[in-house]
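Enquirer: any chance you could fold what I've pasted below:
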Amino acid sequence: MTPGDLPIFDQTDHGIKLIEEERRRIARDLHDGPAQAITNVSMRLDIVRRLMDSQPNLAAEELDRLQQRVRGLVSEVRRLIYDLRPVAIDEVGVVQATVQLCERNQHDWEIPIRVEVSDNISLNIAPARQVAIYRMIQEILNNVHKHAEATEVVVSFEQLDQNLVVRVVDNGKGFHPDSIPEGHFGIAGLKERVAFLNGELTILSAPGTGSTFEIHLPVYIGTK
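Expert: Prediction:
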């Protein structure tokens, strides 16, 4: 039985579970990023206060460094806000939104990320499904960045009959798909997201060979 065949109450419970998992991801990103950085800035400001009278030059230099750090924090918070609801999906669709995501990640992570789109692809996809597809690509890319140690990533879109096929391929260190490494929490959630959309997820990887994430989704049928 697929999620689409579940009774309405089970579907609702599953949807709530996915929402809660997304909230936990956001909380984790806030804790690991801005929250820790702000704590560090606060501690360094205490040091600056103690230096102001005895070593004003050092205090001024530290304030300059803190100012740069705060500017970086503002950019990071803006990125997290954007990730909550990427406006580009509503405006230009999932493919172009993914291009923008990859361009931003390429700049921030300093990893070449290429997007390839087949000529026959149709964008007649329900908006909610486009957001779900974007989230899955985002999760895969985050895992690649955190764990793969890749120097190149390719994201591709292809239409096969009534299915959208999304692939994310990296040349990183790879892993055993049947034994998810510690810290790869996003993969379990990714599998649930794909199953909830009646799709299929295939992960091809082995140590030293890179990884391929391939998602098949029946997005062109009954997309209302």
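
Enquirer: please make it C-alpha for all contacts and neighbour counts, starting now.
Expert: Noted.

Enquirer: residue 217: how many residues sit nearby?
Expert: For residue 217, the count of nearby residues is 23 (other Cα atoms under 10 Å).

Enquirer: the strands in this structure, which residues?
Expert: Using DSSP state E, the strands assigned to the chain run over residues 113-117, 153-160, 163-170, 200-205, 211-217.

Enquirer: give me the distance from the last one to the chain's centre.
Expert: Its chain's C-alpha centre lies 15 Å from the corresponding centre of strand 211-217 when counted by Cα atoms, centre = their mean, to the nearest Å.

Enquirer: for the fourth one, same thing?
Expert: Strand 200-205 has its average C-alpha position 17 Å from the chain's average C-alpha position, going by Cα atoms, centre = their mean.

Enquirer: ditto for the first one
Expert: Shown here is strand 113-117, whose average C-alpha point lies 16 Å from the average C-alpha point of the whole chain (Cα atoms, centre = their mean).

Enquirer: quick check: buried residues in it?
Expert: Within strand 113-117, the residues that count as buried by 16 or more other Cα atoms under 10 Å are 113, 114, 115.

Enquirer: how far away is the last one from residue 89?
Expert: Going back to what we said before, that points to residue 115. Distance, residue 115 to residue 89, using Cα to Cα, to the nearest Å: 16 Å.

Enquirer: before we move on, what about the second one?
Expert: When distances are taken as Cα to Cα, residue 114 and residue 89 turn out to be 19 Å apart.

Enquirer: one more, please, to line up against the first structure:
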Amino acid sequence: MTEFNPEQVRFAIIIATLVMLMMAIFAIVFVIYYQHKRLDQEKKLRDVEKSYQRILLETALRSEESERRRIAQDLHDDIGTMLSLTKLSLNQLAKLLYKDESRLAPIQPGAAHLNTPRAELTLNKAQSLVEETIVHVRRITRDLVPTTLDQFGLVAGIEEFIHRMDDSYALSVHFHCEGEDIPRQSPKVELALYRIMQELVNNAIKHANCDEIVIGLHLRQGKIELQVTDNGKGFDATTVEAGGQAGLGLRNIESRLSVINGEVDYQKLDIRGSSAKVQIPVEPQRSEKPEPLHPFRRTMVKG
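Expert: This is a model prediction of the structure:
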């Protein structure tokens, strides 16, 4: 029978202990590596999902703008043309109604005279309705496709929006802008900011019960800041979102901001009213191009 001396036993125990330690270390390293690999894959999956969601949002927004342009084109080409022809026909009818009595045929007893005050009043009312409808169609077309925004930039687009509002709403709208310091951005960014501004102003008109709105556009610390403030009854975005009451307008704002890497901060003012501040990073300076003449200030807009 073979006998082991204490040194051999001690050596065997050390070897076995080292093997077990190596196996334990290997198992720990494998688990850590596996966890790291799994977390890395989950992060990549989240990035892919976020990128995919962003692509879907951009596609949806492009489709929305494309549909807006199609509707605006139909309004301009079809409805606008029909209204113009209707206006022309009414003008021709007015000439027939207002022609000299000497040129009219003798009126038979009991026959209705066409050139009566009632007929004139009806014609004038029809002409006024057609004129008003043409004005509304043009306004809707400009709202659907802000051509001033495309040609002259965000500042001119907001100024035109306010100029049209002065004739439609009984409230005061002010615009403060450091226009000379704000560079032109890509059409996607300018259109997103313009739509967000529209949504914020429309929300203030519909829900805030205000009589004054202030729009600010500034360049601060490498970011473009758009701020819309009203003196209405106030708006607590945190309470609305926590209660699941956020409407389509707020969700549209969040969607547009996610596409252009922007953020929004809603504040309920202490005295009265609320404020929404939107910030987006300034894009790299685009190549210098001569800008067309500004439609309101009649000066050259700097890019």
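
Enquirer: quick revisit: closest one of the buried residues of strand 113-117 of the first structure to residue 222 of the first structure?
Expert: Nearest to residue 222 of the first structure out of the buried residues of strand 113-117 of the first structure is residue 115 (Cα to Cα; 27.0 Å).

Enquirer: now which residue in the second structure aligns to the closest one?
Expert: Matched to the second structure by TM-score structural alignment, residue 115 of the first structure sits across from residue 175.

Enquirer: now do residue 199 of the first structure
Expert: Under the alignment (TM-score structural alignment), residue 199 of the first structure pairs with residue 262 of the second structure.

Enquirer: excluding its backbone neighbours, what's nearest its match?
Expert: What sits nearest to residue 262 of the second structure in space, not counting adjacent residues and going by Cα to Cα, 6 or more residues apart in numbering, is residue 280, at 4.3 Å.

Enquirer: go ahead and confirm the one you found touches residue 265.
Expert: No. Taking Cα atoms under 8 Å as the definition, residue 280 of the second structure is not a contact partner of residue 265, at 11.9 Å.

Enquirer: before we move on, the earlier item: residue 50 of the first structure: which of the strands of the first structure is closest?
Expert: strand 113-117 (45.4 Å).

Enquirer: show me what residue 158 of the second structure lines up with in the first structure.
Expert: Checking TM-score structural alignment: residue 158 of the second structure goes with residue 98.

Enquirer: then residue 74 of the second structure?
Expert: In the first structure, residue 74 of the second structure lands on no residue (TM-score structural alignment).

Enquirer: can you report how many residues lie near residue 74 of the second structure?
Expert: There are 14 residues near residue 74 of the second structure, going by other Cα under 10 Å.

Enquirer: what about it, which SS state?
Expert: helix (DSSP: H, G, I helix; E, B strand; the rest coil).

Enquirer: from residue 66 of the second structure, how far out is it?
Expert: Computed as Cα to Cα, the residue 74 of the second structure to residue 66 of the second structure distance reads 12 Å.

Enquirer: and what of residue 128 of the second structure?
Expert: Note on residue 128 of the second structure: its distance to residue 66 of the second structure, by Cα to Cα, is 33 Å.

Enquirer: residue contacts, the residue nearest to the spatial centre of the first structure?
Expert: What sits nearest the mean C-alpha location of the first structure, by Cα atoms, centre = their mean, is residue 138, with 2.8 Å. Shown in contact with residue 138 of the first structure (Cα atoms under 8 Å, 6 or more residues apart in numbering): residue 101.

Enquirer: that one corresponds to which position in the second structure?
Expert: Using TM-score structural alignment, residue 138 of the first structure pairs with residue 198 in the second structure.

Enquirer: then residue 219 of the first structure?
Expert: Applying TM-score structural alignment, one finds that residue 219 of the first structure aligns to residue 282 in the second structure.

Enquirer: what's the neighbour count on residue 91 of the second structure?
Expert: 15.
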